[in-house]
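Q: The following comprises the amino acid sequence and a computationally predicted model.
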Amino acid sequence: MTGPQTKNQTPNLASDIAALMDVSARLEAIAAADPVLAAVEFGEIIRNVPGRYAVLHCKYNGLDAILRLSTGSVDIGLDQTWEEMNRLWPHLRDGRLTMAEPLYYNAAQGALIVSRAEGQPLFALARQMPGPEALPMLCEAAQWLRHATRDSEADRAARPGPWRARAAKAAAKQPFADLRALEDEILVILEQLEKHISGQNWRVAIIHGDFHPDNLLRSARHLSGIDFGGSHRLPIYKDMARFLMHLGRRGLLPSGARWMGVDAALAQAFKTSFELSPFEAEILLPFFLGVEALLRVENRNLPDRRIRAARRMYEGLLSDLTALAGRL
């Protein structure tokens, strides 16, 4: 077994050293308990959340791989992640649309190993390209998500209330007064939409749970999904909204047209890939875009350009939601 290395130096050296020692101690413990893990070559730490988990590069049976390691007593959902990855793997192992392969899991030691997917994060690629070039690449994400969720889809009674409540709770933490004012108006319309949704059905599936452009890697051969730690059976519109709003609140509009605060053409790609009904496309997806916008609260450490982009997103979302409410 080889020990981990940190990827970058940071100003808080004492904290970095302490975190590295904690991860090293966990690696020694799992290697002592499991001969398979003892043979793994551990590389640099990609991410470390002290007291919860660490993610590292590693070599597993000679393959480039990623280790997700529990480092605390909090359940980080590895059992569910392993189960979901093995459910999806037969559907996403071949072809253009694929995923990281589940390789090894020791539940008792809190260690899960997957293959290292090739490619670069979709978000980084999109930022480097002119909008017309980035748009087809981003639209492929809708196809990936449809491919991943199709086999677990079902109709369920819609329960929009808890989602609106979560959005309201998150919005209360918004530190920027002008953004909070926009959010308050959005919440009023979400409450109106909730009344139209209650009593109806919506589609649910085992979704990715954190479906944003950094969790899709693109290469010449593949578009690969990674980081399935948030997979749950939820409304299918949640992952669509997460992806669209991640780009929209950062001002990435590759088509140049905005709808509900996000890129209009990219939203249409999700509507088309999932064959959304008029009710889904015109009520449910806007509802979840509003929820997702409010769940991700800006913070004062963000640069001014991010706050300006978020403001434009909120204004566009509110304008279109207001028009929608007027048609109901």
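A: That came through fine.
Q: From now on I want contacts and neighbour counts done on CA atoms only, so please keep to that.
A: OK.
Q: after the helix or strand encompassing residue 290, next one along is what?
A: For residue 290, the host element (DSSP states H and E) is helix 285-295. Sequence-wise, the next helix or strand downstream of helix 285-295 (DSSP H and E) is helix 304-327.
Q: by contact count, what packs against that following helix?
A: For helix 304-327, the elements it packs on are helix 177-197, helix 237-248, strand 258-259, helix 285-295, judged by 3 or more C-alpha pairs under 8 Å, 6 or more residues apart in numbering; DSSP states H and E.
Q: second one coming, line it up with the first:
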Amino acid sequence: MAADPALSDALTRRMQKYARESAAFAEFDAVVQSIPALSSLVLDDCLRLAEDRAVFSARLNDEPVVVKHFTGLDGIERAARVHAELTSRHKHMGQGPLRVCAPKLFIPDAPLTLRSFQGGARLDKVLAQADPATRLQKLRQAGQWLDLYTSDRRSAAGFGPWKWIKRLNAPPESPFAPLIGQLKAQLRAQAPDLTGKPVQMARTHGDFAALNLISKGSDLIGIDIENSHVLAVTKDLARFLAQAQSERQPDGNWVPVAERDALLDGFSYLTPFDRGPVMRFFYGVELGKRLLGSGATAAQTANLAAALQAYLSYGAQSQ
């Protein structure tokens, strides 16, 4: 009897995943062995693997924690920057309904960060199951979270759109190369009206997405605080919308209008220029960037491709 190809592929993927996780555990253990302060650390599970990092759930002195191991050549420096950002933001918003998780033990000269474990439900899962009114309320709260996160680190600067266009490069063999080519053409057409005009900037961690926020009752807690970057605030907001769009079929508009408005209304103030032309530009950038990424499922990829088609159709009609 012939083997089922689907089952064979699934088994192969599972074995490959197990091998990668085993290697990550071994690499992590080699680092920890030389750190006396982590002698009581017990790993529970591998939560995520990427090219430059591994994330584990663990217990330190019987307290649940999350450990991130940066495996790149700059791992020690990156861990220090991430810990500094989380420490800064925890001082700024460690209490109240909008907050970030608490940093834990910091070990200089080690490519590791430790933070508290945060119970609750990931916001992307909450949004997927919420009724329309609750979904909009949660999106507004997410805007409020980013508003507080950046409230003491904002400035205005002239906008430079061209670098974002240059970074959108699809391999010639990619099935999405024609779509990305159309997107870049539309972004180039938008760019002259954007260049040099003042936009709201902020130092933010640049990974603002529903999957990095935990909803617990009426509270919203950021859990994956990375190194900070000075970015246009609208880019972070557009990134959030693009990630959320990957979980849903587009509604026919170039952007889910009610969801965009709820997210933006949570933020204290953005000029009409930021809310309008700059948001349109960055939403296209983020759809294209996410479509070209390697982490999406087949369903997410289909949703993103359909959303980008809707975006391009709107752009063609408005020219």
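A: It's in. Everything numeric in this text was worked out from a predicted model, so none of it was measured.
Q: Got a TM-score for the pair?
A: The TM-score (TM-score structural alignment, normalised by the length of structure 2) is 0.85; 307 aligned residues with a C-alpha RMSD of 2.7 Å.
Q: Serialize the helices and strands packed on helix 304-327 of structure 1 to TSV and add fields for distance to residue 110 of structure 1.
A: Output for those, formatted as TSV (distance: least, C-alpha to C-alpha, whole Å):
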stretch	distance to residue 110 of structure 1
helix 177-197	39
helix 237-248	27
strand 258-259	43
helix 285-295	29
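Q: To residue 207 of structure 1, which of the ones you listed lies closest?
A: Taking C-alpha to C-alpha, helix 237-248 is the member of those nearest to residue 207 of structure 1, at 6.7 Å.
Q: in that closest one, what's buried?
A: Within helix 237-248 of structure 1, the residues scored as buried using 16 or more other C-alpha atoms under 10 Å are 237-248.
Q: In contact with the residue nearest the centre of structure 2, which residues?
A: Note on structure 2: the residue nearest the mean C-alpha position is residue 207, at 3.6 Å, using C-alpha atoms, centre = their mean. Neighbour list for residue 207 of structure 2: 224-226, 236 [criterion: C-alpha atoms under 8 Å, 6 or more residues apart in numbering].
Q: Next, format the residues you listed as TSV and append secondary structure and distance to residue 86 of structure 2.
A: Shown next, in TSV, are those (DSSP: H, G, I helix; E, B strand; the rest coil; distance: C-alpha to C-alpha, whole Å):
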residue	secondary structure	distance to residue 86 of structure 2
224	coil	9
225	coil	6
226	coil	7
236	helix	18
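Q: nearest to residue 80 of structure 2, of these?
A: Residue 80 of structure 2 lies nearest to residue 226 out of the contacts of residue 207 of structure 2, by C-alpha to C-alpha, at 10.5 Å.
Q: Just give me how far the longest helix along structure 2 sits from the chain centre.
A: If you go by DSSP state H, structure 2 has its longest helix at helix 5-32. In terms of C-alpha atoms, centre = their mean, to the nearest Å, the centre of helix 5-32 of structure 2 is found 24 Å from the chain centre.
Q: and if you look at stretch 79-88 of structure 2?
A: Distance, centroid of stretch 79-88 of structure 2 to centroid of chain: 17 Å (C-alpha atoms, centre = their mean).
Q: cool, stretch 108-128 of structure 2 as well?
A: Counting by C-alpha atoms, centre = their mean, stretch 108-128 of structure 2 comes out at 12 Å from the chain centroid.
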